Structures are given as structure tokens and as C-alpha cells.
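# No letters, just coordinates:
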């Protein structure tokens, strides 16, 4: 019977694994460089992952900001303090922007740990 793993909620703390991922990735990058391959597979993958995570993070931050902007007038008219004014939307947008990078770091850590 296959073992089922619990799905883990990703958080920004996964970014703390970045130095470990770099340490596991450097030998692969060196092997790519030594092999004189025109495009090293690991180097290409690293660049693509970073660009994709940055783009996803940008859209997530924009979505949080747009959501707060759409709530602005209903909040004002109901007597609440809008989140655009008190800075909470900035923290939420920053957290949303970092989440795709943290998820990718975790996936890389899991993938590179299995290679050993």
C-alpha cells in the first residue's frame, strides 16, 4: 500500500532553505560547466525557475493590492479603516510576492535531496 504524505502548507520560512539549495546546486553547475555543454541543464533550470517565481510573485502582489483597492470605498463607507491606508495590504502583498519563491526553494530542496 503506498504511503501518503501529508500536504504541507508552504510558508515564507521555506526561503531559509535557499543556502542549502545553493550548496547542493553548485556541484551540478560545476559539472555542467566542465562538460562544455552549450546550455547546462541545471543552470538553465535555475534561471527559468527564478523568472517564473518572480513573475508569479509579482502577479500575486498585484492581486492583493487590487483586492484592497476594490475594498477601499466599501470600507470607507462602512466606517472601517481601509487596508490601503494602514499598511496591512503592503505586508500582505509582500508575503504573497515571496510565496512562489519559497515554494520553488522547497521543491528544489526536495528534488536535490533525493539525488544524493
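It's in. In this text the structure is predicted, and so the values were computed from the model without any measurement.
# Please make it C-alpha for all contacts and neighbour counts, starting now.
OK.
# Tell me which residues touch the spatially most central residue of the chain, please.
Centroid check for the chain by C-alpha atoms, centre = their mean gives residue 101 as the closest residue, at 1.7 Å. With contact set as C-alpha atoms under 8 Å, 6 or more residues apart in numbering, residue 101 has these partners: 15, 50, 53-54, 57.
# ditto for residue 17
Taking C-alpha under 8 Å, 6+ apart as the criterion, residue 17 is in contact with 105-106, 109.
# Let's see which of these end up in helices.
Among the contacts of residue 17, DSSP state H puts 105-106, 109 in helices.
# which residue sits closest to residue 15, ignoring its sequence neighbours?
Excluding its sequence neighbours, the residue lying closest to residue 15 (C-alpha to C-alpha, 6 or more residues apart in numbering) is residue 102, at 4.8 Å.
# structure B:
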């Protein structure tokens, strides 16, 4: 069972890392759009507002997800101890779960932005 969890966690971590590696490409595709928007009267165009809103939402979701993951690990502490297993809070599994939970919203947004900007006629 631990090997299955380990493989699934490794796959999830690899997926998140792969999606986050698209961030420089998203920035490269987004910057020309934002620069062209800044030439007008309103320095905060649609793409600029979208970028700011998405980052703020991803940060808030990531913080909440990380906290919820740590709370779940704390709730599992005594059942894990009483069943003879090492508690996930002590062996690093809780930290890994929390980190994955925190990065997942940003990962999804980066991937969605990459797909959107790749198919847009301007980007």
C-alpha cells in the first residue's frame, strides 16, 4: 500500500512540476500582450487584470489547500500511532502532501494559461 501511495505521490509531484515548468513560456507569451495594453489610456488592460486576479486566486487557494492538508495529517496522527505506523507528520509525508496541495492551483492555472495563450491569435 505504501508503494502505491508513493508512486501516486511521485506521479502527482511530477505532473505539478511539469506544469510549473511552463511558467516561463506563459510569461514570454503574456508579456507582449501586456506591453501592448499598457500603451493605451488604461495601464491595466484585460490581460494584466487577468494575470493579477489569477495569481491572487492561486495563492489563496494554495494556502488554504496546504492548511487543510496539514489539518488532515494532524487528525490522522493518533490513528496512525495506534495502528503501529509512523505518523505522516513525523516522516515527511504530511509536508509532501501539503506542498503538493499548495502548488496544485498554480500548476493548473499555468497549464490553462499556456493552452489559452498558445491557441490565441495574438499570442
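Sure thing, it's come through. Computed from a predicted structure; not experimentally measured.
# follow-up on the earlier one: make a ChimeraX selection of whichever of the contacts of residue 101 of structure 1 turn out to be buried.
Restricted to buried positions by 16 or more other C-alpha atoms under 10 Å, the ChimeraX selection for these reads:
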select :15,53,54,57
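# buried set for stretch 32-48 of structure 2?
Quick answer for stretch 32-48 of structure 2 (16+ other C-alpha under 10 Å): 33-34, 37, 45, 48.
# how close does the aligned partner of residue 95 of structure 1 in structure 2 sit to residue 88 of structure 2?
In structure 2, the residue matched to residue 95 of structure 1 (TM-score structural alignment) is residue 100. Going from residue 100 of structure 2 to residue 88 of structure 2 by C-alpha to C-alpha, to the nearest Å gives 15 Å.
# Looking for the alignment partner of residue 30 of structure 1 in structure 2.
Per TM-score structural alignment, residue 30 of structure 1 is aligned with residue 35.
# Its match sits in which helix or strand?
Assigned by DSSP states H and E, residue 35 of structure 2 belongs to helix 23-38.
# Whichever helix or strand comes after that helix aligns to what range in structure 1?
Counting by DSSP H and E, the next helix or strand C-terminal to helix 23-38 of structure 2 is helix 46-75. Under TM-score structural alignment, helix 46-75 of structure 2 corresponds to residues 41-70 of structure 1.
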